[in-house]
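>>> what follows is a protein structure lacking sequence information:
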């Protein structure tokens, strides 16, 4: 069942989402060769708690950490460890926080120093596909419209769109209806209505869409060992159109990047 949110609840969810956004922005300055994902995880937990929030992933379904940290061929759900990041790696950081009783949940794939050109293109296309999907999140459209837009955008570049992992509704629990696949057919699936809040999160592989599971019970990686990228935003339907609750602008500010990619999804002015 889809849980529709009031305007007041959406504003509370924006606060939760922005805790995550600020956490990722803080981490952006720390992602560098020689740093361990366990160290980044500790920083994230401390920061989230300093924001009158609690880590959303820690203990959820018995997950052991604050962040899902997935380098290179890991798709999602990687467990932080003491292995240092290396020049040329990529690292997908998925973060959740609970504030005011609502979850925020979004993700960004970072470059560790200079990365290969083909990997950089994968990151760019995956992020662009996220916005292609968000554009379809409007009253009257359906789940399949979002998935179709993401799938079409990525597959025309020859990339693999992961099938087994999907986005989801978001609210007082981490995973609500509807499931939001990154593939699909136009006009299929549940219809979007005013007040819906979802996490849209393309998980896109440089090679095959097929995946394997590690024996730790969490980590998922590409079957062919090629890199995977993951970008995620929290989005509400407000006045019939998609409105971002999360932002990558804190990341861009930390990295000295100028971007207006989010402007079309900002009905309410965001002050950083």
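Structure's in. What do you need? In this text, all values refer to a predicted model and were calculated from it rather than measured experimentally. Residues are numbered from 1 along each chain as shown.
>>> switch to C-alpha atoms for all contacts and neighbour counts from now on
Will do.
>>> where along this protein do the helices fall?
Along the chain, counting by DSSP state H, helices occupy 7-28, 37-50, 117-134, 143-155, 249-255.
>>> residue closest to the middle of the protein?
residue 232 (2.1 Å; C-alpha atoms, centre = their mean).
>>> isn't that residue right up against residue 130?
Yes: counting by C-alpha atoms under 8 Å, residue 130 is a contact partner of residue 232 at 7.2 Å.
>>> ok, the residue nearest to residue 240 when sequence neighbours are not counted to residue 220 distance?
Excluding its sequence neighbours, the residue lying closest to residue 240 (C-alpha to C-alpha, 6 or more residues apart in numbering) is residue 139, at 4.9 Å. Using C-alpha to C-alpha, to the nearest Å, we find residue 139 at a distance of 33 Å from residue 220.
>>> quick one on the thing from earlier: common neighbours of residue 232 and residue 130, please.
Residues touching both residue 232 and residue 130 (C-alpha atoms under 8 Å, 6 or more residues apart in numbering) are 200-202.
>>> now render the helices of the chain as TSV, adding distance to residue 169 and mean neighbour count.
Converted to TSV, these look like this (distance: least, C-alpha to C-alpha, whole Å; neighbours: other C-alpha atoms under 10 Å):
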stretch	distance to residue 169	mean neighbour count
helix 7-28	12	22
helix 37-50	22	18
helix 117-134	13	20
helix 143-155	11	24
helix 249-255	23	17
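>>> comparison target, given below:
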């Protein structure tokens, strides 16, 4: 069942979204050569605890993972792109790091992700990050009352095609509200004018993610981390967005939005 949110409920999600944005900004600041992923994990745990928030990931056990997930943030490096399990890995110069975070505050969720380059950035890495960011902005622009769900998917796909990146359809965006995943899948590839008609009160986590040269994925032995099947590098950008009478409202926007590296 798709749940439409009242304006007051969207504002409560916005409170959560601002905190998620704050944490991801901090992770981007801290991600540097010599920093261990477990140190980032523990730093985020502290921020969540101090804010009185609750992780959506801790003890999460969906059918696609080897649950339960016992971390509060997903950290994926280089060819890893989704559900990266924080582990004992020290970041190196030129690594690409994706951080994905979802929490609830007072019962309302927000979900966001960003990809940054650690240290020296290769142009091809900046390019794929830029592509996901542009695809996300295109998706947000399409998230307007009267449009269709396919308009969002088509907007993401159009940017991917322009950059020459293939698109995986197994994992994409989703509805969000009282829980991280509500009933609605938002593919990153689709046809305009198709699907559910968008209405005010619908809240979605939109998340284009691309691998440089493949749309196929593989899972790590940890049962969670998803990588490009050919080892090519990846990027992922995500925001929680509310559809309102006045258009899309981004609930997880960061102050430094638009930067592709730390």
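Sure thing, it's come through. The structure presented is a predicted model; accordingly, all values stated were derived computationally and were not measured.
>>> how about residue 221 of the second structure, what does it touch?
Here residue 221 of the second structure is in contact with no residues (criterion: C-alpha under 8 Å, 6+ apart).
>>> no wait, residue 101 of the first structure
Counted by C-alpha under 8 Å, 6+ apart, residue 101 of the first structure has contacts residue 172.
>>> so what does it match up with in the second structure?
Matched to the second structure by TM-score structural alignment, residue 101 of the first structure sits across from residue 107.
>>> contacts for stretch 44-56 of the first structure, please.
In this structure, residues lying in contact with stretch 44-56 of the first structure by C-alpha under 8 Å, 6+ apart are 16, 19-20, 23, 27, 66-67, 95-100, 103-105, 174.
>>> and the aligned residue in the first structure for residue 60 of the second structure, how many residues sit next to it?
Matched by TM-score structural alignment, residue 60 of the second structure corresponds to residue 60 in the first structure. The number of residues packed near residue 60 of the first structure is 12, by other C-alpha atoms under 10 Å.
>>> with residue 114 of the first structure instead?
Residue 114 of the first structure: 11 neighbours (other C-alpha under 10 Å).
>>> how close does it get to residue 5 of the first structure?
Distance from residue 114 of the first structure to residue 5 of the first structure, by C-alpha to C-alpha: 42 Å.
>>> just checking, what residue in the second structure corresponds to residue 134 of the first structure?
Checking TM-score structural alignment: residue 134 of the first structure goes with residue 140.
>>> same question for residue 203 of the first structure.
Alignment note (TM-score structural alignment): residue 203 of the first structure maps to residue 209 of the second structure.
>>> list the contacts of that match.
81, 132, 167, 172, 188, 234-237 are the contacts of residue 209 of the second structure under C-alpha under 8 Å, 6+ apart.
>>> and residue 239 of the first structure, which of the helices of the first structure is closest to it?
Within the helices of the first structure, the stretch nearest residue 239 of the first structure is helix 7-28; the backing value is 10.2 Å (C-alpha to C-alpha).
>>> any idea how far the residue nearest to residue 13 of the second structure when sequence neighbours are not counted is from residue 16 of the second structure?
Closest residue in space to residue 13 of the second structure, ignoring its immediate chain neighbours: residue 108 at 5.4 Å, by C-alpha to C-alpha, 6+ apart. Noted for residue 108 of the second structure: a distance of 7 Å to residue 16 of the second structure, by C-alpha to C-alpha.
>>> which non-adjacent residue is nearest the residue nearest to the centre of the first structure?
residue 201 (4.1 Å).
>>> isn't that neighbour right up against residue 229?
No: using C-alpha under 8 Å, residue 201 of the first structure is not in contact with residue 229; the gap is 10.0 Å.
>>> quick one on the thing from earlier: just put the shared contacts of residue 232 and residue 130 of the first structure in JSON lines and tack on neighbour count.
Converted to JSON lines, these look like this (neighbours: other C-alpha atoms under 10 Å):
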{"residue": "200", "neighbour count": "30"}
{"residue": "201", "neighbour count": "30"}
{"residue": "202", "neighbour count": "32"}
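>>> for residue 151 of the first structure, state which of those residues is nearest.
residue 202 (8.8 Å).
>>> roughly how far does that closest one sit from residue 165 of the first structure?
Taking C-alpha to C-alpha, one finds residue 202 of the first structure at 9 Å from residue 165 of the first structure.
>>> what of residue 139 of the first structure?
Separation of residue 139 of the first structure from residue 165 of the first structure (C-alpha to C-alpha) stands at 24 Å.
>>> can you lay out the helices of the first structure as JSON lines showing distance to residue 240 of the first structure?
Below are the helices of the first structure laid out as JSON lines (distance: least, C-alpha to C-alpha, whole Å):
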{"stretch": "helix 7-28", "distance to residue 240 of the first structure": "13"}
{"stretch": "helix 37-50", "distance to residue 240 of the first structure": "32"}
{"stretch": "helix 117-134", "distance to residue 240 of the first structure": "13"}
{"stretch": "helix 143-155", "distance to residue 240 of the first structure": "15"}
{"stretch": "helix 249-255", "distance to residue 240 of the first structure": "24"}
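>>> which one in the second structure is aligned with residue 150 of the first structure?
Here residue 150 of the first structure is matched to residue 156 in the second structure, going by TM-score structural alignment.
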